[in-house]
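A.B. asks: Next come a sequence and a model predicted from it.
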Amino acid sequence: MECLGCNLANKNLPVHVVFEDEYVCCFLDHEPFNEGHTLILPKKHVYDVEELDENTAESIMKASILLSKAIKKLFNPDGITICQNGGVFNELTHYHMHVVPRYRGQSFADFYSDNEIMIEDEMKLKETTRKLIEVISELNK
């Protein structure tokens, strides 16, 4: 596969998966805005939101709800921002949705600036992955 998003969603490249089903793969952003910042990608190649089939769209929304609950329980943010960038703003050229924990005093504009990006090391990403998987498992009982 030549698409970076397809390779990430199908785990052909290293990712920190916290949840997946038949249609989507959810993993930590490697340059998170805050700890717990997660991406949801369809396993099948889709470029923009209007190309999503019903099953994949439903799976993305269910995953966003599950991830939001897990992130709230684990990190106690003041809120969650869920977004996706389409068209020329889709840097992966593959549909993806961000689920971002946020705290008071954080400007959403900072999400797109290099000033606030928190690049996490591999050990931190592994620990966050472990914690999220544990909480998601509890929520799915």
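C.D. replies: Perfect, I can see it now. None of the values given here were measured: they were computed from a predicted structure.
A.B. asks: all contacts plus neighbour counts: C-alpha atoms, from now on.
C.D. replies: OK.
A.B. asks: Not counting residues beside it along the chain, what's closest to Gly79?
C.D. replies: Nearest non-adjacent residue to Gly79, counting by Cα to Cα, 6 or more residues apart in numbering: Arg102, 5.3 Å away.
A.B. asks: Quick check: that neighbour vs Thr81, distance?
C.D. replies: According to Cα to Cα, to the nearest Å, Arg102 and Thr81 sit 7 Å apart.
A.B. asks: so where do the strands sit in the protein?
C.D. replies: Assigned by DSSP state E, the strands in the chain fall at 17-20, 24-28, 38-42, 79-83, 97-102.
A.B. asks: May I see these arranged in a markdown table, with mean neighbour count and distance to Asn7 as well?
C.D. replies: Shown next, in a markdown table, are the strands of the chain (neighbours: other Cα atoms under 10 Å; distance: least, Cα to Cα, whole Å):
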| stretch | mean neighbour count | distance to Asn7 |
| --- | --- | --- |
| strand 17-20 | 20 | 13 |
| strand 24-28 | 25 | 11 |
| strand 38-42 | 27 | 10 |
| strand 79-83 | 15 | 21 |
| strand 97-102 | 23 | 16 |
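A.B. asks: centroid residue for this protein?
C.D. replies: Closest residue to the average C-alpha location of the chain: Leu39 at 1.5 Å, with Cα atoms, centre = their mean.
A.B. asks: list the contacts for that one?
C.D. replies: Cys26, Phe27, Leu28, Asp29, His96, Met97, His98, Val99 (Cα atoms under 8 Å, 6 or more residues apart in numbering).
A.B. asks: Use this one as the comparison:
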Amino acid sequence: MDKFPISKGHVLIVPKTHYQEFSEVDSISLSEVILSAQKIAQSLEKLLNTDGITIMQNNGIFKDVEHYHMHIIPRFNGDGFSWVEPDIDINDSDFELLQMKLNECL
């Protein structure tokens, strides 16, 4: 359970092995984390009669502790938690160039 919850039932999943960033986590641990997140989310939906679930993970300067962890946050209509999307423009050529470079990396 998160010590500073965003909502009732807010859970953190932390792998047993320490990793500072998402990009460092081995594939077995990642599989265990996401499968655990699914089980916990399903349980919270039933126990708390949620309106939804938010699953999130922060990296770099955006994380509040120095180890990889995933948040499972029960959501309720009018709970006050929100995702604010900035109003940015990206032109088609920049979008296509980034998509091409990403495909090359993969």
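C.D. replies: Yep, that arrived. Predicted, not measured: the structure shown is a model, and the values here were computed from it.
A.B. asks: Map the residue nearest to Gly79 of the first structure onto the second structure.
C.D. replies: Here Arg102 of the first structure is matched to Arg75 in the second structure, going by TM-score structural alignment.
A.B. asks: sorry, back to before: which one of the contacts of Leu39 of the first structure is nearest to Met61 of the first structure?
C.D. replies: Nearest to Met61 of the first structure, judged by Cα to Cα, of the contacts of Leu39 of the first structure is Met97 at 9.6 Å.
A.B. asks: Please name the nearest non-neighbouring residue to the closest one.
C.D. replies: Gln84 (4.5 Å).
A.B. asks: was I right about that neighbour contacting Val99?
C.D. replies: No: assessed by Cα atoms under 8 Å, Gln84 of the first structure is found out of contact with Val99, at 9.1 Å.
A.B. asks: if we can go back for a sec, got the strands of the first structure as JSON lines, with distance to Lys126 of the first structure columns?
C.D. replies: Output for these, formatted as JSON lines (distance: least, Cα to Cα, whole Å):
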{"stretch": "strand 17-20", "distance to Lys126 of the first structure": "10"}
{"stretch": "strand 24-28", "distance to Lys126 of the first structure": "9"}
{"stretch": "strand 38-42", "distance to Lys126 of the first structure": "13"}
{"stretch": "strand 79-83", "distance to Lys126 of the first structure": "22"}
{"stretch": "strand 97-102", "distance to Lys126 of the first structure": "18"}
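A.B. asks: Which among those is found nearest to Leu125 of the first structure?
C.D. replies: Leu125 of the first structure lies closest, by Cα to Cα, to one member of the strands of the first structure: strand 24-28, at 7.3 Å.
A.B. asks: mind checking how far the closest one is from the chain centre?
C.D. replies: How far strand 24-28 of the first structure lies from its chain's middle: 6 Å, per Cα atoms, centre = their mean, to the nearest Å.
A.B. asks: so where is stretch 41-58 of the first structure in the second structure?
C.D. replies: Residue span in the second structure matched to stretch 41-58 of the first structure, by TM-score structural alignment: 14-31.
A.B. asks: Same question for stretch 8-24 of the first structure.
C.D. replies: Per the alignment by TM-score structural alignment, stretch 8-24 of the first structure matches no residues in the second structure.
A.B. asks: ok, back up a step: what touches both of Arg102 and Thr81 of the first structure?
C.D. replies: Shared contacts of Arg102 of the first structure and Thr81 (Cα under 8 Å, 6+ apart): none.
A.B. asks: wait, doesn't Leu74 of the first structure sit right on Glu134?
C.D. replies: No: the criterion here is Cα under 8 Å, and Leu74 of the first structure misses it with Glu134 at 9.8 Å.
A.B. asks: Could you give the number of residues near whichever residue in the second structure pairs up with Leu92 of the first structure?
C.D. replies: Under the alignment (TM-score structural alignment), Leu92 of the first structure maps onto Val65 of the second structure. Burial of Val65 of the second structure is recorded as 12 neighbouring residues (other Cα atoms under 10 Å).
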